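A.B. asks: no sequence on this one, just coordinates:
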């Protein structure tokens, strides 16, 4: 169970880092740049801790897939980005794939 908490933390920190990357405006704003560095360093640290008890394929697929989905949610809710039908289908397929992968463990 603790390894899934490490993975969840890694996902959240990766999404934080990605959001700060957008806010850095091409690495021209210092505070978001610091957020990028902190977010990604801690995300990889927690991912490495999750790998102590979870398989690599499952961990990485869940981390990258959920990170992508949550980043889209942030883009839509904070940055007013649009998602079309193809994007929604892609998100749906990601969710199905992540669930199937975790069920097969």
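C.D. replies: Received, thanks. Quick caveat: nothing in here was measured; it's all calculated off a predicted structure.
A.B. asks: from here on, contacts and neighbour counts on C-alpha atoms
C.D. replies: Will do.
A.B. asks: where along the protein do the helices fall?
C.D. replies: With DSSP state H as the criterion, the chain has helices at 2-23, 30-50, 56-77, 85-103.
A.B. asks: which residue is nearest the centroid of this structure?
C.D. replies: For the chain, residue 67 is the residue whose C-alpha lies nearest the centre (Cα atoms, centre = their mean; 1.9 Å).
A.B. asks: what sits against that one?
C.D. replies: Counting by Cα atoms under 8 Å, 6 or more residues apart in numbering, residue 67 makes contact with 11-12, 14-15.
A.B. asks: one more to weigh against that first structure:
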């Protein structure tokens, strides 16, 4: 059975995916000088913000935004490393780890 909380988390994950897709497309838009990557960027962000707004009807803004920003950042870093030739450094790995720990602490700290 899918509860309202589960639906909120599913919408939040979809919002993150749309934002990550939009950010990745932005890389290929070359400063919005290429039409289709630019269109995908705007569509990705539009869908992401709409889904995030729907999520905020049932989830606290602090929790939703921390998860949205943290997972989105980690996903973009992973895409950069795996597909765009960006390197992984110790400071980058530590930063991602701190973001993840921060999201977990916010959730455990009763930010619901």
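C.D. replies: Looks like it arrived, so ask away. Keep in mind the model is a prediction, meaning the values are calculated, not measured.
A.B. asks: what does the TM-score come to for these two?
C.D. replies: The TM-score (TM-score structural alignment, normalised by the length of structure 1) is 0.96; 105 aligned residues with a Cα RMSD of 0.8 Å.
A.B. asks: which residue in structure 2 lines up with the residue nearest to the centre of structure 1?
C.D. replies: Matched by TM-score structural alignment, residue 67 of structure 1 corresponds to residue 72 in structure 2.
A.B. asks: any idea how far its match lies from residue 4 of structure 2?
C.D. replies: Distance, residue 72 of structure 2 to residue 4 of structure 2, by Cα to Cα, to the nearest Å: 22 Å.
A.B. asks: one more: residue 98 of structure 2?
C.D. replies: Note on residue 98 of structure 2: its distance to residue 4 of structure 2, by Cα to Cα, is 29 Å.
A.B. asks: who's sitting farthest from the centroid in structure 1?
C.D. replies: Centroid-distance maximum for structure 1: residue 28 at 23.2 Å, with Cα atoms, centre = their mean.
A.B. asks: which contacts among the contacts of residue 67 of structure 1 does structure 2 share?
C.D. replies: For these, the aligned pairs still in contact in structure 2 (both residues aligned by TM-score structural alignment, their matches' Cα atoms under 8 Å) are 11-12, 14-15.
A.B. asks: save these as JSON lines, and put in neighbour count and distance to residue 40 of structure 1 too.
C.D. replies: Shown next, in JSON lines, are these (neighbours: other Cα atoms under 10 Å; distance: Cα to Cα, whole Å):
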{"residue": "11", "neighbour count": "28", "distance to residue 40 of structure 1": "10"}
{"residue": "12", "neighbour count": "20", "distance to residue 40 of structure 1": "10"}
{"residue": "14", "neighbour count": "28", "distance to residue 40 of structure 1": "6"}
{"residue": "15", "neighbour count": "26", "distance to residue 40 of structure 1": "9"}
